[in-house]
Structures are given as structure tokens and as C-alpha cells.
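Engineer: Sequence plus the predicted model coming up.
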Amino acid sequence: MTRTILANARLILPDAVMPGAVILQGGTIAAITPGQGVPPGAIDLAGDFLASGMVELHTDNLERHMRPRPGVDWPHAGAILAHDAELAACGITTVFDAMRVGSIPNEAPDADYDKYARALAHELAEIRARGVLRISHLLHLRAEICSETLLAELDEFGPGDRVGIISLMDHTPGQRQFRDISKLAQYVQGKYKLGDAEFAAHVARLKALRARHGDAHEAAAVQIAHRLGAVLASHDDTTPEHVATSAGRGVRLAEFPTTPEAAAACHAHGIMVMMGAPNLIRGGSHSGNVPAAELARAGHLDILSSDYVPSALLAGALILARIWDDLPRAMATVTANPAAASGLSDRGRLEPGLRADLIRFAMMDDIPVMRETWVRGRRV
């Protein structure tokens, strides 16, 4: 088995940062040794940080590569490979690729709401089987409650599809993420160039869909998540009542709660809270919801997601390190905590016996500079 020694690094361990070396063998971490020495044959990391590879639970990045402009459908194999390479370069070694299930055929303002997840999951599986992907890919099915075809699309997935997360996404205008409809208008009208009358018709159509299908869609999505063995996530919880409902369904992960009250209720129910790193970096939510930094200072932030900017994940963790004055705690929001929330016990920490998924980075002022990424002990 190939043996690699990464020496003279600043190791970010679960509870400390210390100078040392990591020995990789057979795709796992074989040992960790303290000190700044560089044994013969070791790779000298010159004092750079060495951390566990990052685990990304919620990213729109694959969809961005597939649809780089409204109405442009990029070849999917190329999009998957470019997405995979970008994440590896950003230090993400495990990703749950977000795919929307639930469509509104021939009615949405753009073809963005046509069905695509089942075919894309097949393409991803075929490329994975050819051994060309750099990092580990699992599925995150975003169950769009406000749609027509959710149940039929979910039924197309089975136990062999590596579905790790199913999130309940309710984007009905006037509640949750878009309780401020002016923010929805700004987003939708800007993206699709809709006039006021067209936007009003779009809102009415979505509300009607929610009234017809919402309750049945939610109940069935919860059952299917349990059948597939997937972690169930809520999305945009806004009130303690939303959170109580989530807890009753067995939700373990809350994506982007929109208020401090919702985030506090999540912690009271033992639900881990995930917020977007772009929110942290920009200083607030683009939808006008609670700033991630506010939840961090309150002790109600557990996991970061890159959401729509992969490089934001590490940069966001280092902002948390400054807020908390605790680098190991901050790095856990992008390593150990998302691994634990998604049921992956074999990665997310620099510990002997775990997967040799690691990242090396330096700092340029307050900006991280990624140097190298290893997956299962192989530099990618």
C-alpha cells in the first residue's frame, strides 16, 4: 500500500491546532505525530495548515454548470466534470449534489422547472463508475413541495442511488424564505425579465399549487426519505411552530432558518442548523433573512454550506474562527459537523483510522489560499 507522510504542517485537530505530521496509508489516516520535523521521504508542507477535507451538504453548483445562462443547457457530462474539479480545487472532498425533484411542466417562467433529476443522477452514476471523479459524490434531493410532479419523481429513486439527504423545500410566495414578496419579485423579475402582471400570475399559480398538493407532498416526501434511509432536512424554517413540525417528522438538519427564533428552536429540539457561507461573507442574507453571523454569536450555527459559491466554504469557516476565536470549532462546521449530520462516520476529522481526505491551505491576509487536496490518500 502507498505510504505518504505529510510533515511540518499546522494540524487542525478536533480540539487543538498543533505542529505535526500525518501518515497516510491505504486510503486512510494511519497515524498523527507531533513536531515540526520532516522525516526522509516526507512531503514538507512548510508550516501550512492541514485539515480534514470539507463536506458540502447543500450546493447549487452542479445546476449552475448545467445552466450557465437562462435557457442554456450545457452538456451534462462536461458540467459534472467541471463541477467536480471546481469543488476539489476548493477543498471539498465530499459533496451531496443538490437536485430538484418536483416540476411545473409548461407553466413556469423558464424551463428551469422542467424535470431533470432522474436523468442527471443516472449520468452522474455512469461517470462515477468510470473512475474519473476526483471527490466523493452523493445525492441531496430537494423536494419542491410547491410543484405538480413531486411524488412521481421521488418514486424514481431507490436504495442504490446514494440518496443521502432529502430536504423539504416550500417556496410558496409569502412565507419562509420569501415571506417578503418584494424580495421574490426582485429575484424572479430580475432573472426572467417578467413584468408586474406576469409576476402576479406566477405568484398566484404557485399558491394554487401549494393549496392543491402541499400537504400530500410533504407527507409522502417524509415517508420516502425514511424508505431510502436518507437524512431528512427542513428548509427556511421561520417560526418555532415550523420547527416543532420539523421535529415531529424526524428532521435532523435545518437548512437556512430565516429567524433567530427558528434557529434557537432548532437547537432546543436537537436539530443541527446550517447556514450559507455567502451570507456570512456578505454580511447578510440576499433574501433579507437573519444574518449567519448573528446565529454564530448566539451559538446557534453548526454547519456551513457554500450554497452557490464553492470557494465560500473555507473562507466562511475562517470568518467563524475570528468570531469564536476558535479555529478547530470553526473548521468543524465544514468537516466534522456536516459529516455527522449526514451519517458519515468515516470522515470529517484528522484521526487515525478515518478516510485520508485532507486539505492543505495557507493564508493571504484573511483570505485562504488552497494548496492541495487529497481524497482517500490520493492527491487530486
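Structural biologist: Okay, I see it. Numbers count the residues shown, from 1 in each chain.

Engineer: only C-alpha atoms for contact and neighbour calcs from this point on.
Structural biologist: Will do.

Engineer: Flag every buried residue along stretch 43-53.
Structural biologist: Neighbour-count burial for stretch 43-53 flags 44-45, 47-53 (criterion: 16 or more other CA atoms under 10 Å).

Engineer: Report the two of the residues you listed separated the most.
Structural biologist: 44 and 53 (18.8 Å; CA to CA).

Engineer: Return the subset of the buried residues of stretch 43-53 lying in strands.
Structural biologist: In strands, defined here by DSSP state E, the members of the buried residues of stretch 43-53 are 44, 49-52.

Engineer: out of those, who's nearest residue 168?
Structural biologist: Nearest to residue 168 among these, with distances taken as CA to CA, is residue 52, at 29.2 Å.

Engineer: From residue 370, how far off is the nearest residue to that closest one once chain neighbours are set aside?
Structural biologist: Spatial nearest neighbour of residue 52, excluding adjacent residues (CA to CA, 6 or more residues apart in numbering): residue 358 at 4.4 Å. According to CA to CA, to the nearest Å, residue 358 and residue 370 sit 11 Å apart.

Engineer: thinking again about what came up before, let's have the buried residues of stretch 43-53 in JSON lines, adding distance to residue 169.
Structural biologist: Shown next, in JSON lines, are those (distance: CA to CA, whole Å):
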{"residue": "44", "distance to residue 169": "46"}
{"residue": "45", "distance to residue 169": "43"}
{"residue": "47", "distance to residue 169": "43"}
{"residue": "48", "distance to residue 169": "40"}
{"residue": "49", "distance to residue 169": "37"}
{"residue": "50", "distance to residue 169": "36"}
{"residue": "51", "distance to residue 169": "32"}
{"residue": "52", "distance to residue 169": "30"}
{"residue": "53", "distance to residue 169": "28"}
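
Engineer: In addition, the following structure is provided for comparison:
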Amino acid sequence: MTHKIFSRHIVTPDRVHAGHVILDGDTILAVEPAERAAANAFDCGDDLLIPGLVDIHTDNLEKHYQPRPGALWDALGAALAHDGQCITAGITTVFDSLALHGQKDGLDRGDALGPMIEAVDRAGDEGLLRAEHLLHLRCEVTNPRLADLIAPHIENPRLRLMSVMDHTPGQRQTANLDRLKDRMARRGASPDEMELLLADRTSWRDSAVAPENRAHVVALAHEHAIPLMSHDDESIAHVEESHDDGCIAAEFPVTLAAARTAKNYGMMTVMGGPNFVRGGSHSGNLGARECAAEGLLDILASDYVPLSMLRAAFQLTEAPFGWSLPAAIATVARNPARITGLTDRGDIAPGQRADLVQVHRAPGGWPVPRAVWVRGRRAA
């Protein structure tokens, strides 16, 4: 059964125009020019109609699983809350990005990994989720438990992305130790607590496990045909290593030199939506706006604020950037879809999956999702 959605501003891959998007079940059948809505069409009026967003990096599930330090929430309830926040932000495909790291605010991420993955699996099996949830394992190469943490999940059909990262203090994301200590102090850590934490994290780096772990993750990604990204590359040498490992993208590079090198190697650059919206990195590293100004920004991810993706994409169309709407929307839809092998979504075009978002431009510039369709069905 076919039905139509009308908008005066349909954002297709190469232009913005008025017309109907004709849906046949879960697929876009055609995009037809029209000046007014047909009698049987869903009428978006002057609101924009864009493809559903594809978020390849979000910490949002973990935030709902532990909403406050030391306070764990029911895992299924966390999955449902996370899903609701994503779908109402226009995110129709979300990669739940789980860190195979140590402690964070009292949460043992190794212990939390299984319950979070099982909760999303169960919610999906029971038809409780509105967005499509895939899995992104963020592999901390210095973690002595890394291989054991990955093993139970490597055959999970939702596992569609992996990344290698190293958060040892003193390099990459936390090259500036004074800045790191300042952030820890604002969280209430005492000087003694800071030194203990830094010593614990640094001790991982001193072991011989990091090179072995990285090689293991790279081998697994290739063996299972899972796209692989690098995280927080700081130097040209970091990017060269990532390229040699077969990484398809530099995720959150912390310097312009790293971002430029990734571009030269044909790797895409992923930056955080909150970084762009706030006007800078909370950790003082490379700004997403600076990356965009240099022509190095390919993909925006929500990182820790789901609604930031849409806001950042629309900011790209404003001064001083002046991107076209199709180019801006591609950073949150087509580009992240294609880089992860999802060729069936990310564009409003015949044959694509009918994942769509009606977006209203509120006074002050904030884009507000008013309706969301996933596989042709209204989800929000």
C-alpha cells in the first residue's frame, strides 16, 4: 500500500524542492515535484523533510544505565529511555557505542557491558524499540580484559562497528594533564584521588598488552567484515597507523594535523555534535567548527547529546560556513550510513528505506523534529 508525504522543502541528495515522497511499505517509491499537498497526503507544509539521522557514536545508553554516579537503573528501562530520546531527536539508526574501558564515575564498564547489550537485544526482539539499534564496540587497547570482553559479543548480528582507542593520560585526548586534572577537580576529586586514578590508568599503558590488543581488534574486524575506526588520533603517526590497520575514519581527531592526514588518506573525519554546537571541545582539543572551516568535516555524531546532531547540521548552513542543506544533512545521514556499509538509507531517493524526519525551524534557529518515520511507519 502506498502513501504520500508532502513538503515544500524536501532535502534530496542534490537539492531542496517542493513535492511528495511516495512510500511503498518500508521503501521510498518515488519523489515527485508538486506545489501543494494532495488530498490524501500527510502535509508537512513549510517544515523540511529530511532523511532519518544515522548516529554512529553515542554514549547515551550508558548515561541512562547509570543516571547518577553509583546509581544503576534497570537495563531494559535504560534501553527504552535511550531509544525514546534518540527517536525524538530524529535519529532513526543508532549505533549504541559502548566503551570497553575501566571505571567511569564508579561504573565498571566491563561489568555493565553485558547487561546493556542484553537489554537492547531483548527490547529489539520484543518490538519495544522505535529506532534501529546497532552496536559499536569502543575497544580500549590498554585494557587487560579487552579480549575477554569482546569475545561474547563478536557474533552479535547488531555488531556493525568497532573502534580502537587509548585514553591513557598524557597523550591523545588528554595530552594536557593540567586540563584533565582541572576537569577532575570540578567533579570533586581530591589531589590524592587524582593521582591514584592517573597512576591506575597509566599503569595500563606500561604493560605490553596494548599492541597485542590493537592487533587482536584489527584482526577481528577484518575477519568479521566489521568497519573499524580510530579514536582520538593526535599525530600524523597515529593516523598512519590507523590507515595501515584499515580504519575507515578518524573519530574525534584531537589536532588539525591528524584530521588533515586522515583526509589525505581518504579516511572520513567524525566529530561530535556537542563540540560543534558549543563552539569547542569540552576537553580543549580540536573544535568541530574549526574542522568544518578547513573542509575536513565529514560526519557528525551525537556523542553525548542526541539532539546536537540536527542542530549542528543546520548550523553548517549558517554563516560563516554556508553549506548547502543537502551537504549539511549528508553529515548526519548519508555519510555515516555509507561508511558503515548501510547503503539502504541516508537519502530521500527511490529505493531507499523510508526513514524520514519532519523538521520545524523554531525561532532562534533550533530545528525541532515534529514527526519521524522508520521504515515507512510513524515512530514519533
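Structural biologist: Received, thanks. On a predicted model such as this, the values are computed, not experimentally measured, just so you know.

Engineer: Can you lay out the ones in strands among the buried residues of stretch 43-53 of the first structure as a markdown table showing distance to residue 310 of the first structure?
Structural biologist: Compiled in a markdown table, those are given as follows (distance: CA to CA, whole Å):
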| residue | distance to residue 310 of the first structure |
| --- | --- |
| 44 | 27 |
| 49 | 19 |
| 50 | 19 |
| 51 | 17 |
| 52 | 16 |
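
Engineer: which residue in the first structure lines up with residue 299 of the second structure?
Structural biologist: In the first structure, the residue matched to residue 299 of the second structure (TM-score structural alignment) is residue 303.

Engineer: and what of residue 270 of the second structure?
Structural biologist: Under the alignment (TM-score structural alignment), residue 270 of the second structure maps onto residue 274 of the first structure.

Engineer: Kindly report the same for residue 324 of the second structure.
Structural biologist: For residue 324 of the second structure, the aligned position in the first structure is residue 326, judged by TM-score structural alignment.

Engineer: and its match, how many neighbours?
Structural biologist: The number of residues packed near residue 326 of the first structure is 15, by other CA atoms under 10 Å.

Engineer: With residue 133 of the second structure instead?
Structural biologist: 21.

Engineer: How about it: what's its closest non-neighbour residue?
Structural biologist: In space, residue 133 of the second structure is closest to residue 94, 5.1 Å off (CA to CA, 6+ apart).

Engineer: picking up where we left off before, show me which of the buried residues of stretch 43-53 of the first structure is closest to residue 188 of the first structure.
Structural biologist: Out of the buried residues of stretch 43-53 of the first structure, the member with the shortest distance to residue 188 of the first structure (by CA to CA) is residue 53, at 35.3 Å.

Engineer: Touching, that closest one and residue 335? I think so.
Structural biologist: Yes - Residue 53 of the first structure is in contact with residue 335 according to CA atoms under 8 Å; the separation is 6.6 Å.

Engineer: tell me, what's touching these two both at once?
Structural biologist: Listed as contacting both residue 53 of the first structure and residue 335 by CA atoms under 8 Å, 6 or more residues apart in numbering are residue 348.

Engineer: Tell me the counterpart of the residue nearest to residue 52 of the first structure in the second structure.
Structural biologist: So, by TM-score structural alignment, residue 358 of the first structure is matched to residue 356.

Engineer: so how many other residues sit close to the counterpart of residue 204 of the first structure in the second structure?
Structural biologist: By TM-score structural alignment, residue 204 of the first structure lines up with residue 199 in the second structure. By the criterion of other CA under 10 Å, residue 199 of the second structure has 13 neighbours.

Engineer: how close does residue 199 of the second structure sit to residue 66 of the second structure?
Structural biologist: Distance, residue 199 of the second structure to residue 66 of the second structure, by CA to CA: 25 Å.
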